[in-house]
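[1] Fold the following, please.
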Amino acid sequence: MSATTGTGRQFGEGPLSRVASFVYTLLVVELLLVATMLPGLAVLIVLDRDASNVPLAAACALPFGPALSAALYALHHRRQDLTELAPAPAFWRGYRANAVGVLKIWAPWLAFVTVVGVNLTHLSVAGIPRWWAVLLVVVAVVATLCAVNALVITSLFTFRAVDVARLACYFLVRTPSVALGNAGLLAVAATVTVLSSEAVLALAGSLLALALLRTSQPMTTLVREQFTA
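    Below is the predicted model:
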């Protein structure tokens, strides 16, 4: 009787408990994600979708990078045991640890896409030929996919900024399935934003972060095996 009891399932280890812990973690991370994005999100929601507001929209998006990074960190370190849940401390730990490193990637990327966006919305004024506009879009997409790789790497590992940039570019070629999956996520995010609003996308932020972790798993596995002790 005692042996059976000792090897029996403990509280918090069953399938229902795992589902409950998963949902709870997603909800807590979502609330914290929205809270840390709120300073920029509140302005972005009321901002007119006009070409002249592209720089202001980019400035509003500045808090999104550290917030998404913290969500990635918290979800990556989530526990399945219902008795050991701590998503909020994990979120804040990831936010404090990665905010500076993420901004070193996020801010230059925002500045770059802002320049591209302004040029694309003022083609006739800038005198840019159509073929150059297409090239700008291609470069912006590649830069965005590299920035996503860098965001994931910075969120889960500790490297110098220059090494993060190298790894992000390297894995863009080394793991094409990751680039394809992330491109699909970006397309979905852009579609949701265009058809609804930034607020709707923000309310699905934890699900987006979870999907990003899943699509980036081949890359993070290789980083852990080949570039960490």
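[2] from here on, contacts and neighbour counts on C-alpha atoms
    Will do.
[3] Would you tell me which helix is longest in the protein?
    Longest helix in the chain by number of residues (criterion: DSSP state H): helix 87-121.
[4] Please spell out which residues along that helix are buried.
    In terms of neighbour count (16 or more other CA atoms under 10 Å), helix 87-121 has its buried residues at 87-88, 90-92, 94-95, 97-99, 101-103, 105-107, 109-110, 113-114, 116-120.
[5] Could you also give me the structure for this next sequence, so I can compare it with the first?
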Amino acid sequence: MRVRPGAPVLDSPLARAAALVHRLLVVGVWTAVACSPTVAAGLALGGDVTNLPLLAVAALPAGPAIAAALHALAAHRPDLADLHPSADFRRGYRRTCAASLRLWAPFLALLTVLAINLTHLDVAGVPGWWAVPLTLITVAACLWIAVALALLALGHRDAARRAAHTLATRPGVTLAVAALLVVAAAVTLAGTEAALLIAAPPLLHTLVRTVGRW
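    Next comes the predicted model:
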């Protein structure tokens, strides 16, 4: 949706809210399309632990999609003559695809190893308390990738190092991002992957605004 620059536009809180809702909806559609291979593979493979490596491979397209969505949401401005979220999403995808994969692929590999270990503690013959540090590492990795992708979308270089530094020195960011991850996990557990896709735009918008303030 484009509004001709210079055209009279109702500049009110309601109009600005409508512009934000428009961006969230459009970005949500693009994110769902970009993540459709991941969702389809997840539905086909199911939740069997033996499929975790395949699920990780299938999840590769989700990383660039999330980064592009964050870029498009970060580009939102209160100027109602600047309504082109589709172009912002495509631009963000082109700009962040390679860099986001360099962050996302190792994250998925680590997550897969951690998930396999957590679900096979009895087979490995290790004490049950090993689940605690493995879970903490999993949570830390999820916090790191969320902040790293947000920083990447905001145009920061060396997003991996900056994300680690932000989490270590900004407890407010850490707590806020942790809360968003809890909400995302709750939506997924209570519903389906499709429910998470619906909730993703407002969650990602909150994430990129939270990280961008620091």
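[6] before we move on, back to that, find me the equivalent region of whichever helix or strand comes after the longest helix of the first structure in the second structure.
    For helix 87-121 of the first structure, the following helix or strand on the C-terminal side (DSSP states H and E) is helix 123-126. The aligned range for helix 123-126 of the first structure in the second structure is 121-124, by TM-score structural alignment.
[7] distance from the matching stretch to the first structure after superposition?
    Mean deviation of stretch 121-124 of the second structure relative to the first structure after superposition (mean CA distance after the TM-score superposition for the first structure): 1.2 Å.
[8] neighbouring contacts of that stretch?
    117, 127, 128, 130, 131 (CA atoms under 8 Å, 6 or more residues apart in numbering).
[9] Would you write a ChimeraX line that selects the buried entries of these?
    Command for ChimeraX that selects the buried part of the contacts of stretch 121-124 of the second structure, burial taken from 16+ other CA under 10 Å:
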select :117,131
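[10] can you put the contacts of stretch 121-124 of the second structure in JSON lines and add secondary structure?
    As requested, those are exported to JSON lines (DSSP: H, G, I helix; E, B strand; the rest coil):
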{"residue": "117", "secondary structure": "helix"}
{"residue": "127", "secondary structure": "coil"}
{"residue": "128", "secondary structure": "helix"}
{"residue": "130", "secondary structure": "helix"}
{"residue": "131", "secondary structure": "helix"}
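[11] Show me the residue at the heart of the second structure, geometrically.
    The centroid of the second structure falls nearest to residue 66 when counting by CA atoms, centre = their mean (4.5 Å).
[12] For the aligned partner of that residue in the first structure, list the residues it contacts.
    Aligned by TM-score structural alignment, residue 66 of the second structure pairs with residue 68 of the first structure. By CA under 8 Å, 6+ apart, the residues touching residue 68 of the first structure are 33, 205, 209.
[13] Show me those residues that map onto strands.
    Assignment to strands by DSSP state E places none of the contacts of residue 68 of the first structure there.
[14] Buried only: go through those for me.
    If we count by 16+ other CA under 10 Å, these have these buried: 33, 205, 209.
[15] how near is the first one to residue 173 of the first structure?
    Which is residue 33 of the first structure. Shown here: residue 33 of the first structure relative to residue 173 of the first structure, a distance of 30 Å by CA to CA, to the nearest Å.
[16] The first structure: strands as residue ranges?
    Taking DSSP E as the criterion, the first structure carries no strands.
[17] What about the one in the second structure that sits across from residue 199 of the first structure in the alignment, how many residues nearby?
    Under the alignment (TM-score structural alignment), residue 199 of the first structure pairs with residue 194 of the second structure. Look at residue 194 of the second structure: counted by other CA atoms under 10 Å, it has 14 neighbours.
[18] Do you have the helices of the first structure handy? List them.
    Ranges of helices in the first structure, per DSSP H, are 2-7, 15-46, 54-60, 64-76, 87-121, 123-126, 130-156, 161-174, 176-195, 198-203, 205-215, 217-227.
[19] Who are the packing partners of the last one?
    Okay, so that is helix 217-227 of the first structure. helix 176-195 (3 or more CA pairs under 8 Å, 6 or more residues apart in numbering; DSSP states H and E).
[20] Fine by me, thanks again.
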